[in-house]
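1. Mind folding the following:
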Amino acid sequence: MPVSDESTATRPRDAALNSGIGRVLLMVYGIFALSASARALVQISTHFTEAPLAYLLSAVAGLVYIAATVGLARGGPRGRLIALVSCSIELAGVLIVGTLSIVDAVAFPDDTVWSHFGSGYGYVPLILPFIGLWWIWRHRP
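-> Okay, the predicted model is just below:
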């Protein structure tokens, strides 16, 4: 009778980053990539001079969400690295921009995706990088 190592047979990390719950995560990142990028494009093209810092940060957020989406969709070692770096930048960004937008509201006359810790998006930008990093860690090789 063969001995089965249950810990390796049922490890969720053997699955791809974009399978199961990862598909939902990929979909949410895709939606945020589209919405943050579109928001930044409209803001920058219509009234950039009103709040250049906020609008440029919205563009950065859009690029980070695009990179995270690509990394999660790609999978494999390179995709994991792209997703890991993107989610880490996202977490730092939402914490720093969220704090600065509360402490120095004058510097942020208009909201970004990460302003007030993503309150304009139901705080999803605050929660999403934690879930993304957990998912990447859980599916490490």
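
2. make it CA atoms for all contacts and neighbour counts henceforth
-> Noted.

3. For stretch 28-45, buried residues please.
-> Judged by neighbour count (16 or more other CA atoms under 10 Å), stretch 28-45 contains these buried residues: 28-30, 32-33, 35-37, 39-41, 43-44.

4. what's the farthest-apart pair in these?
-> Across the buried residues of stretch 28-45, the longest distance by CA to CA is 23.8 Å; it joins Val28 and Ile44.

5. re earlier: sort out for me which of the buried residues of stretch 28-45 are in strands.
-> For those, not one is inside strands, with DSSP state E as the criterion.

6. between these, which is closest to Val85?
-> Within the set of the buried residues of stretch 28-45, Tyr29 lies nearest Val85; the separation is 14.2 Å, counting by CA to CA.

7. contacting residues for the closest one?
-> Each residue near Tyr29 by CA atoms under 8 Å, 6 or more residues apart in numbering is listed here: Tyr65, Ile66, Ala68, Thr69.

8. now with 10 Å?
-> Residues touching Tyr29, when contacts are defined by CA atoms under 10 Å, 6 or more residues apart in numbering, comprise 23, 35, 62, 64-70, 72, 125, 128-129, 132.

9. Next: Leu84.
-> 67-68, 71-72, 78, 90, 129, 132-137.

10. List only those of the residues you listed flagged as buried.
-> Neighbour counting with 16+ other CA under 10 Å marks Ala67, Ala68, Gly71, Leu72, Glu90, Pro129, Gly132, Leu133, Trp135, Ile136 as buried within the contacts of Leu84.

11. To compare with the earlier structure, here is another sequence to fold:
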Amino acid sequence: MSERPDTTAVATGSGPGRLLVAVYAIFALAAGARAGVQIATRFSEAPLAYTLSAVAAAVYVLATVALALGGRTSRRVAFTALSVELAGVLIVGTLSLADPDAFPDATVWSGFGRGYVFIPLVLPVVGLYWLRRTRPAGAGSAPAGTS
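-> Modelled structure (predicted):
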């Protein structure tokens, strides 16, 4: 059963949201492919880094699908995924700079996404803004996806 978008607001996957969904899809593929190769060929070299890259890829997949669907439940899932992503970028970014030895190889979120031109840092902020901008009428001042 597919979820239908809320008709009282702009769908999250329409207009500029299409670009957002496309960027998330590209990041899901890039992070997933990178993590897959690293885990399959060099996992023992940096297990934490490669596992975090796989987690990032999973979060990107979840965000992509949730933003594309745009229904009430999908908005909540997207809000959660984007929040986890932002927290991950901030935590891993900080830890990777504070203790570089813990990250002998970079993750998608290392150095706040420096290896990806800081897009991993900016992307969840843009996504959360888009969820707020497209929230259904009458949603009040609560963040999109919460009630």
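
12. Greatest separation within the buried ones among the contacts of Leu84 of the first structure: which pair is it?
-> When those are compared pair by pair using CA to CA, the farthest-apart members prove to be Ala67 and Trp135, with a separation of 15.8 Å.

13. Quick check: which element contains the equivalent of Trp137 of the first structure over in the second structure?
-> With TM-score structural alignment as the matching criterion, the partner of Trp137 of the first structure in the second structure is Arg132. Arg132 of the second structure is part of helix 119-133, with elements assigned from DSSP states H and E.

14. Val97 of the first structure matches what in the second structure?
-> Residue mapping for Val97 of the first structure onto the second structure gives Val92, with TM-score structural alignment as the criterion.

15. Hmm, its match is touching Arg114, no?
-> No - contact criterion CA atoms under 10 Å: Val92 of the second structure and Arg114 do not qualify, at 11.7 Å.

16. Which residues are in contact with each of these two?
-> Shared contacts of Val92 of the second structure and Arg114, counting by CA under 10 Å, 6+ apart, come down to Thr107, Val108.

17. Those two - which one has more neighbours?
-> More neighbours sit around Val92 than around the other of Val92 of the second structure and Arg114, counting by other CA atoms under 10 Å; the figures are 22 against 16.

18. do you know how far the more buried one is from Arg76 of the second structure?
-> Using CA to CA, to the nearest Å, we find Val92 of the second structure at a distance of 24 Å from Arg76 of the second structure.

19. what sits against the one residue sitting closest to the centre of the second structure?
-> What sits nearest the mean C-alpha location of the second structure, by CA atoms, centre = their mean, is Tyr60, with 4.2 Å. Counting by CA under 10 Å, 6+ apart, Tyr60 of the second structure makes contact with 21, 23-32, 54, 66, 78, 81-82, 85, 120, 124.

20. how does it look with 6 Å?
-> Tyr24, Ala28 (CA atoms under 6 Å, 6 or more residues apart in numbering).

21. hang on, the earlier thing: mind checking which of the buried residues of stretch 28-45 of the first structure land in helices?
-> In helices, judged by DSSP state H, the following of the buried residues of stretch 28-45 of the first structure are found: 28-30, 32-33, 35-37, 39-41, 43-44.

22. Name the nearest of the buried ones among the contacts of Leu84 of the first structure relative to Asn18 of the first structure.
-> Asn18 of the first structure lies nearest to Leu72 out of those, by CA to CA, at 6.0 Å.

23. helix/strand/coil for Val59 of the second structure?
-> helix (DSSP: H, G, I helix; E, B strand; the rest coil).

24. Just tell me what it corresponds to in the first structure.
-> In the superposition onto the first structure, Val59 of the second structure corresponds to Val64 when matched by TM-score structural alignment.

25. any idea which element the closest residue in space to that match that isn't next to it in sequence lies in?
-> Here the nearest residue to Val64 of the first structure in space, its sequence neighbours aside, is Ser86; by CA to CA, 6 or more residues apart in numbering that works out to 5.6 Å. Element membership of Ser86 of the first structure [criterion: DSSP H and E] is helix 76-103.
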